[in-house]
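> Structure of the sequence below:
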Amino acid sequence: MYERELAATAKAMVAPSKGLLAADESYSTANKRFEKLGIPTTAEMRQAYRELLFTTPGIGDFLSGVILFDETIRQSTQDGTPFTKVLLDAGIIPGIKLDAGAEALAKAPGETVTQGLDGLRDRIAEYYKMGARFAKWRAVIKIGDNMPSDRCLKTNAHALARYAALCQEGGLVPIVEPEVLMDGDHTLERSYAVHHEVLKTVFDELYIQGVEPDQMILKPSMVISGEKSPQQASVEDVARWTVKCLLERVPAAIPGCAFLSGGQSGELATAHLNAMHVLFKDQLPWQLTFSYSRALQQSAMQIWNGQDANVAAAQKEFYHRAKLNSAAALGQYQPEMEKIA
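Got it, this is the predicted structure:
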């Protein structure tokens, strides 16, 4: 029923030089970020901040889509324009986060499984009517002693695949996000091995559930050293090992991979994406782009700091970060570009 629409939307989501803004922070996540900056943790302030992002002049030049949260997709600008219309008018596709967060996995200490499958078909239908045309579901994979377990990998992969199948049935392009956390002291090689197994397990389940690869987007984490590892990989090594893993495990039929930043700084996430394009150029069977949250908007949030007087400056910073990542998605980023003229 939705095959052509889904394929066209998926392709548009990873159009060259464009990426996704992950503005789907839950109440608790958004409030934690506000608290660190002394910004009041109210619905009004969350609305004001998202309006700042979505109404940034020219932002549609660099963003193909925005992932929204349930609260956000129902909100409007101060003049009453629904956020979904604001995005569509800017040429940006609205999307929605569908998972209900990670909970402890039974008999797997320290590991989690993502919730949200109950009632998912009805929620997909509601969000489609509200204007969403893609969705996101995040699985959380930790690296540690005896982690990740086979139970964790298979349970999360099965949930991701069921979610993706339901999305395609209901007209939403599923973003499949198996995030391997950078928390810990693991090496680059250990990160690669875990990513390799995660992607194998996920795509096996996607196949079993009948998910069409040309109608979905993969949102992977990068193969990167643990943040506490004494051996931090170079930008070039992260790019090489990440693309090597993707080439070995991701079907060529996938339109694109939109990386999460996973706690990286804005500059580092941009540099890693750029290096993948510089090193591999035309060897990639799919588009590689960004789907960042903090790496796109944290510096803008700090500048805004909840003050109306700072909106223009914050928008300038947000625009600048998006422009740099757009350049990285073409392999045209240079560190000197970090300076704002």
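> When you work out contacts or count neighbours from here on, use the C-alpha atoms and nothing else.
OK.
> quick one, strands of the stretch 101-250 of the chain?
Shown for the stretch 101-250 of the chain, the strands assigned by DSSP state E, counting those that start in this stretch span residues 102-104, 112-114, 134-141, 173-180, 217-218.
> Same list, those, but as JSON lines with mean neighbour count and distance to residue 160 please.
Formatted as JSON lines, the strands of the stretch 101-250 of the chain follow (neighbours: other CA atoms under 10 Å; distance: least, CA to CA, whole Å):
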{"stretch": "strand 102-104", "mean neighbour count": "14", "distance to residue 160": "12"}
{"stretch": "strand 112-114", "mean neighbour count": "22", "distance to residue 160": "9"}
{"stretch": "strand 134-141", "mean neighbour count": "25", "distance to residue 160": "7"}
{"stretch": "strand 173-180", "mean neighbour count": "26", "distance to residue 160": "6"}
{"stretch": "strand 217-218", "mean neighbour count": "24", "distance to residue 160": "11"}
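> Would you do the same for the sequence below? I want to compare the two.
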Amino acid sequence: MGRGNVNLEALNKVADAMVQPGKGILAADESTGTIAKRFDGIGVENTEENRRDYRELMFRAKDAMTYVSGVILYDETIWQKAKDGTPLVKLIADAGSIPGIKVDEGTRPLNGARGDLVTTGLDGLPKRLEAYYKQGARFAKWRAVIDPTGGRPSYAGLVANAHALARYANLCQEFDIVPIVEPEVLMDGDNDIDQTYAVTEWVLKETFQQLYYLNVALEGIVLKPNMIVPGKKAAKQASVDEVAQMTIKCLKACVPAAVPGIAYLSGGQTDELATAHLSRMNEIGGFPWQMTFSYGRALQAAPQKAWSGKDDNVGAAQAAFLHRAQMNGLASQGKWNEVLERQHAA
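All right, here's what the predicted structure looks like:
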């Protein structure tokens, strides 16, 4: 038993498996409202059956799943069964991947702060974690949202989010579930890369301070941060090399070496850019953690478009999923390049 009566050996084994070289995490945990937007874009009705069919095609894509260490699921999905009656969590496990679960319940404004949002979902979490573990989940995810637009977040907003992340992580470890700790500094605004760096540094330092206060064993977590990229509306964008160098610098200044790995969110980057940034960081190296991906849109946009709700397109969708999973698997080892991207896409 580890720190605070936590089964650290079991947690560390799962965390290491989640960030093993050549593999990364598929974020398939879109809420019903979020996946409605994705389905609207491809002309698919947002029904439970369609959501099930879409996710089933990914989990049955055995070639693509060889590059997927774990899958983050939404509450609806973790209880669903495939068309033939097989639980979806069994499909994931049979593909050699680890089932995980999103446990936060979205955000709400923090009264009196600078318009900051705080993530909710701690009430009743112990009971939910117990049920999710029985259903096969071995890791969980909780996302805090930090908006750097117009300056730094309020201190109240930052501390509230960091403390909630630490409370969640503490509870997960109590139930033998590895917490993915996700403090996301958004890239939707006009913040330049230096502003992103400053806010991310502050967020990460406060998050790890709260994890320490809440007795969270760092060897049994996975960090899911944003990369240090300028906002989409920033006048000056950044090169792949600049993003990679700045991200490594920021994380080395803030993240203890005890953390097994870092699985980056794509944060709305284009598929290929998210892959390029990850690969360049691993090519540079010189850091103590495994660095891999935990992508949603950057893995799924292409297969969603290829599928478009038609059974006849399942093969094409699985091929598109394989391509992106394979490219990101290479990126997690610093081995991706544009030539390979084009060769495999052909």
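> How close are the two chains, by TM-score?
Here the TM-score for the pair of chains, by TM-score structural alignment, normalised by the length of structure 1, is 0.98; 339 aligned residues with a CA RMSD of 0.9 Å.
> So which of the strands of the stretch 101-250 of structure 1 is nearest residue 17 of structure 1?
Taking CA to CA, strand 217-218 is the member of the strands of the stretch 101-250 of structure 1 nearest to residue 17 of structure 1, at 16.0 Å.
> how about the strands of the stretch 101-250 of structure 1 in TSV, adding distance to residue 329 of structure 1?
Converted to TSV, these look like this (distance: least, CA to CA, whole Å):
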stretch	distance to residue 329 of structure 1
strand 102-104	30
strand 112-114	30
strand 134-141	21
strand 173-180	18
strand 217-218	15
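> do you know which of these lies nearest residue 264 of structure 1?
Among the strands of the stretch 101-250 of structure 1, strand 173-180 comes nearest to residue 264 of structure 1, with 13.0 Å by CA to CA.
> So what's the gap between the closest one and the chain middle?
Strand 173-180 of structure 1 sits 8 Å away from the centroid of its parent chain (CA atoms, centre = their mean, to the nearest Å).
> Quick one: average offset of that strand versus structure 2, please.
Mean deviation of strand 173-180 of structure 1 relative to structure 2 after superposition (mean CA distance after the TM-score superposition for structure 1): 0.2 Å.
> what's that strand aligned against in structure 2?
Across structure 2, the stretch matching strand 173-180 of structure 1 (TM-score structural alignment) is residues 178-185.
> follow-up on the earlier one: the strands of the stretch 101-250 of structure 1: which one's closest to residue 225 of structure 1?
Within the strands of the stretch 101-250 of structure 1, the stretch nearest residue 225 of structure 1 is strand 173-180; the backing value is 11.1 Å (CA to CA).
> hmm, who's touching that closest one?
6, 9-10, 133-143, 157, 160, 163-164, 167-168, 194-195, 198-199, 202, 215-221, 260, 262 (CA atoms under 8 Å, 6 or more residues apart in numbering).
> so which of the strands of the stretch 101-250 of structure 1 gets nearest residue 318 of structure 1?
strand 134-141 (22.3 Å).
> Could you check the angle the closest one makes with strand 173-180?
Inter-element angle recorded for strand 134-141 of structure 1 and strand 173-180: 20 degrees (by axes from the mean of the first three to the mean of the last three CA atoms, to 10 degrees).
> Which residue numbers in structure 2 does strand 134-141 of structure 1 align to?
Against structure 2, strand 134-141 of structure 1 falls on residues 139-146 (TM-score structural alignment).
> Now that stretch on structure 1. Mean distance?
Once fitted to structure 1, stretch 139-146 of structure 2 is off its aligned match by 0.2 Å on average (mean CA distance after the TM-score superposition for structure 1).
> distance between that stretch and the chain's centre?
On CA atoms, centre = their mean, the centre of stretch 139-146 of structure 2 falls 8 Å from the chain's centre.
> Residues touching that stretch, excluding its own?
Outside stretch 139-146 of structure 2, the residues within contact range by CA under 8 Å, 6+ apart are 14, 72, 98-104, 107, 116-119, 153, 158, 161-162, 165, 168, 172, 177-186.
> Three-state assignment for the residue positioned nearest the centre of structure 2, please.
The residue lying closest to the centre of structure 2 (CA atoms, centre = their mean) is residue 294, at 3.7 Å. Under DSSP: H, G, I helix; E, B strand; the rest coil, residue 294 of structure 2 falls in the strand class.
> Disregarding flanking residues, what is the spatial nearest neighbour of the aligned partner of it in structure 1?
Alignment note (TM-score structural alignment): residue 294 of structure 2 maps to residue 291 of structure 1. Spatial nearest neighbour of residue 291 of structure 1, chain neighbours left out: residue 20 (4.4 Å); criterion: CA to CA, 6 or more residues apart in numbering.
> isn't the one you found right next to residue 66, touching?
Yes. Counting by CA atoms under 8 Å, residue 66 is a contact partner of residue 20 of structure 1 at 5.5 Å.
> what separates the equivalent of residue 31 of structure 1 over in structure 2 from residue 76 of structure 2, distance-wise?
Applying TM-score structural alignment, one finds that residue 31 of structure 1 aligns to residue 36 in structure 2. According to CA to CA, to the nearest Å, residue 36 of structure 2 and residue 76 of structure 2 sit 14 Å apart.
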